[in-house]
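Participant: Predicted structure and sequence below. I'll ask about it afterward.
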Amino acid sequence: MTISVNVRQVVGPEDAAKRDTQGLRKDFLIEGLFSKGQINLTYSHLDRMIVGGIVPAEQDLVIDQVKETGTSQFLERREAAILNIGGKGTIIVGDVDYPLGFQDALYVGMGQGTLSFRSHDPANPAEFYLLSAPAHRACPTVPITLDMAKKVRAGSTEEANARTINQYVHPDVCESCQLLVGLTIFEPGSVWNTMPAHVHDRRMEVYLYFGMEEATRVFHFMGEPHETRHLVLKNHDAVLSPGWSIHSGAGTGRYSFIWAMAGDNMSFTDMDKVPMESLR
């Protein structure tokens, strides 16, 4: 079994500002994560975050060693959070089974051993979305359902951004070393996320957009507040966001997104808000 790993180097704001659309997509956009029967990982040098898609079919898929981490086992010095956005499946951590339905998650602490992934029905496979960051201490492995997530309601219908922020890997729900992970779900008719915008230089972030119709697109805004750019994203596209960049979007139809952060600060509210008049 082959694990495909794509490596992304760090891009600075001056470089990003000079790039055309293809140049921005090359280093910030992650496409093709979810392919049946495959493990696809992207290793970003932004806080060493690994972003992955695992879609087991008839056979289990296994993550044991990933050469790019330089360790004998993937979780030897890492933690991971995994959300299922497909059919029912099971994650086996060491020799313990954790069944996951749609929008269920599993936090896996450092040093927990091999990860195996299984779909209950190969015709309707699980789609496991994996986030992993370096860890310096071990935390307990915890399954987290959508009902268990901390709910933060934000926005309004009038501003087309009424949404519920479901905090899965968060100090109030699940202990972790540095990962923060959650799922934002919009009310019908609301399409804007994370606007007014913010940056947080103390950590990076990655968004995965999903739950979209084939023709739906999200216009994702990035860049320094005074030098913004945009990327047009489809269902199951992910986008990397450095600490210097805003990360906001508007969809042409309904969508949800999973956000994940890694870096210095574990406080969800640690952000530098950008006044609307400062955006360019």
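Facilitator: Yep, that arrived.
Participant: make it CA atoms for all contacts and neighbour counts henceforth
Facilitator: Will do.
Participant: In this structure residue 160 contacts residue 191, no?
Facilitator: Yes: using CA atoms under 8 Å, residue 160 makes contact with residue 191 at a distance of 5.8 Å.
Participant: neighbour count winner among the two?
Facilitator: residue 191 (22 against 17; other CA atoms under 10 Å).
Participant: What distance do you get for residue 225 to residue 241?
Facilitator: 13 Å (CA to CA, to the nearest Å).
Participant: Put this next to the previous one:
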Amino acid sequence: MENRYAVGPEQTKQFTTEQLRNEFLMESLFVSGEINMVYSHYDRVVVGGAIPTGSTLKLDAGDFLRTDYFLERREIGIVNIGPKGTVNVDGEVYELNKRDCLYIGLGKKEVTFESEDTSNPARFYFVSALAHKEYPTRVLPIAEAEPTKLGSDAESNNRTIYKYIHSEGIQSCQLMMGMTLLEPNNMWNTMPAHIHDRRMEVYLYFDMEEESRVFHFMGQPHETRHLVVKNEQAILSPPWSIHSGVGTNNYTFIWAMAGENYTFKDMDFVKMEDLK
């Protein structure tokens, strides 16, 4: 488990590109045969990736969380971004095809990951947040998730949003999670930009070609920065920061949020003329 402390906007203004990447970019979540995790002090989220290639991989933070088991005080959302796999939750097995989501609530003691075909393994991405109440474990296949169409080809942001974990979908304490798919020849997401100072967000960019890149924009609206992101890399987005991106090709990304408000209505939109 890698530990990352929160930094503020004034400190971030002084960062070099390397410092910016070290604080906010997660470059190596997905490693064959391993679970890799990052603990962020922004709303205490844990971000991770698991690729089971041999033996079963167990969700275990060792002594980092100082709890008896990972979900003792937490909830978690898991999305499979690869071939078919299974997640075993206290003896109950849940199958996940590509882009299916699984929510596991507070108090489940044992969570393990397996691939149906270890030579072509599943790729599990997960985000965990603190929880105060147990909600039922639930699978939501992407085929059953309600799609929302936004944007247009003229704006280069024709996209479909699938909401998995939210107030009208899978219930949770504070974790919100979903996925956005951009249509071919569309590259922009979330522009005009916005901030939500009451909750942080995590972006995972995937389904990208090896040579493709996303230029992820962050920072305060009047003091923006950018990070160059490859396939299957993730970004920690602080509550004070915009979070928007443009790719060299179309791409898919998973967004997850945790914090004060359990709503999509607390966003503060930024006028294009105010971005600098």
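Facilitator: Everything's here; your move. Keep in mind the model is a prediction, meaning the values are calculated, not measured.
Participant: Residue 231 is in contact with residue 209 of structure 2, correct?
Facilitator: Yes: Residue 209 of structure 2 lies in contact with residue 231 (CA under 8 Å); the separation is 7.0 Å.
Participant: If you count surrounding residues, which of those two has more?
Facilitator: Higher neighbour count among residue 209 of structure 2 and residue 231: residue 231, with 20 against 13, using other CA under 10 Å.
Participant: Aligned to that one, what sits in structure 1?
Facilitator: By TM-score structural alignment, residue 231 of structure 2 lines up with residue 235 in structure 1.
Participant: repeat for residue 95 of structure 2
Facilitator: In structure 1, residue 95 of structure 2 lands on residue 99 (TM-score structural alignment).
Participant: element containing the nearest residue to its match once chain neighbours are set aside, please.
Facilitator: Residue nearest to residue 99 of structure 1 in three dimensions, not counting chain neighbours: residue 90, with 4.1 Å by CA to CA, 6 or more residues apart in numbering. Here residue 90 of structure 1 sits within strand 89-93, counting by DSSP states H and E.
Participant: average gap between that strand and structure 2?
Facilitator: Taken against structure 2, strand 89-93 of structure 1 registers an average deviation of 0.2 Å after superposition, with mean CA distance after the TM-score superposition for structure 1.
Participant: just how off-centre is that strand within its chain?
Facilitator: 19 Å (CA atoms, centre = their mean, to the nearest Å).
Participant: Stretch 171-187 of structure 1 now?
Facilitator: 11 Å.
Participant: my read: the residue nearest to residue 99 of structure 1 touches residue 98, true?
Facilitator: Yes: with contact defined as CA under 8 Å, residue 90 of structure 1 counts as touching residue 98 (5.4 Å).
Participant: Looking at those two, which is more packed in?
Facilitator: residue 90 (21 against 15).
Participant: can you tell me which residue in structure 2 aligns to residue 40 of structure 1?
Facilitator: Correspondence of residue 40 of structure 1 to structure 2, assessed by TM-score structural alignment: residue 36.
Participant: That match: what's it in contact with?
Facilitator: 1, 28, 29, 30, 48, 49, 50 (CA atoms under 8 Å, 6 or more residues apart in numbering).
Participant: List the buried residues in the strand or helix carrying it.
Facilitator: In this assignment (DSSP H and E), residue 36 of structure 2 forms part of strand 35-40. Applying a neighbour-count criterion of 16 or more other CA atoms under 10 Å, one finds 35, 36, 37, 38, 39, 40 buried in strand 35-40 of structure 2.
Participant: The last one contacts residue 5, doesn't it?
Facilitator: Right, residue 40 of structure 2. Yes: taking contacts as CA under 8 Å, residue 40 of structure 2 lies within contact range of residue 5: 6.2 Å.
Participant: Give me the three-state assignment for residue 189 of structure 1.
Facilitator: coil (DSSP: H, G, I helix; E, B strand; the rest coil).
Participant: Give the burial count for the counterpart of it in structure 2, as a bare number.
Facilitator: Matched by TM-score structural alignment, residue 189 of structure 1 corresponds to residue 185 in structure 2. By the criterion of other CA under 10 Å, residue 185 of structure 2 has 15 neighbours.
Participant: again with residue 10 of structure 1
Facilitator: For residue 10 of structure 1, using other CA under 10 Å, the count is 12.
Participant: for residue 136 of structure 1, same thing?
Facilitator: 11.
Participant: which residue lines up with it in structure 2?
Facilitator: For residue 136 of structure 1, the residue aligned by TM-score structural alignment is residue 132.
Participant: top helix in structure 1 by residue count?
Facilitator: helix 21-28 (DSSP state H).
Participant: In structure 2, which residues correspond to that one?
Facilitator: Counting by TM-score structural alignment, helix 21-28 of structure 1 corresponds to 17-24 in structure 2.
Participant: Okay, buried residues for that stretch please.
Facilitator: Quick answer for stretch 17-24 of structure 2 (16+ other CA under 10 Å): 20, 21, 23, 24.
Participant: got it, and stretch 210-226 of structure 1?
Facilitator: Residues of stretch 210-226 of structure 1 classed as buried by neighbour count (16+ other CA under 10 Å): 210, 211, 212, 217, 218, 219, 220, 221, 222, 223, 224, 225.
Participant: Repeat that for stretch 151-158 of structure 2.
Facilitator: Neighbour counts over stretch 151-158 of structure 2 (16+ other CA under 10 Å) mark 151, 156, 157, 158 as buried.
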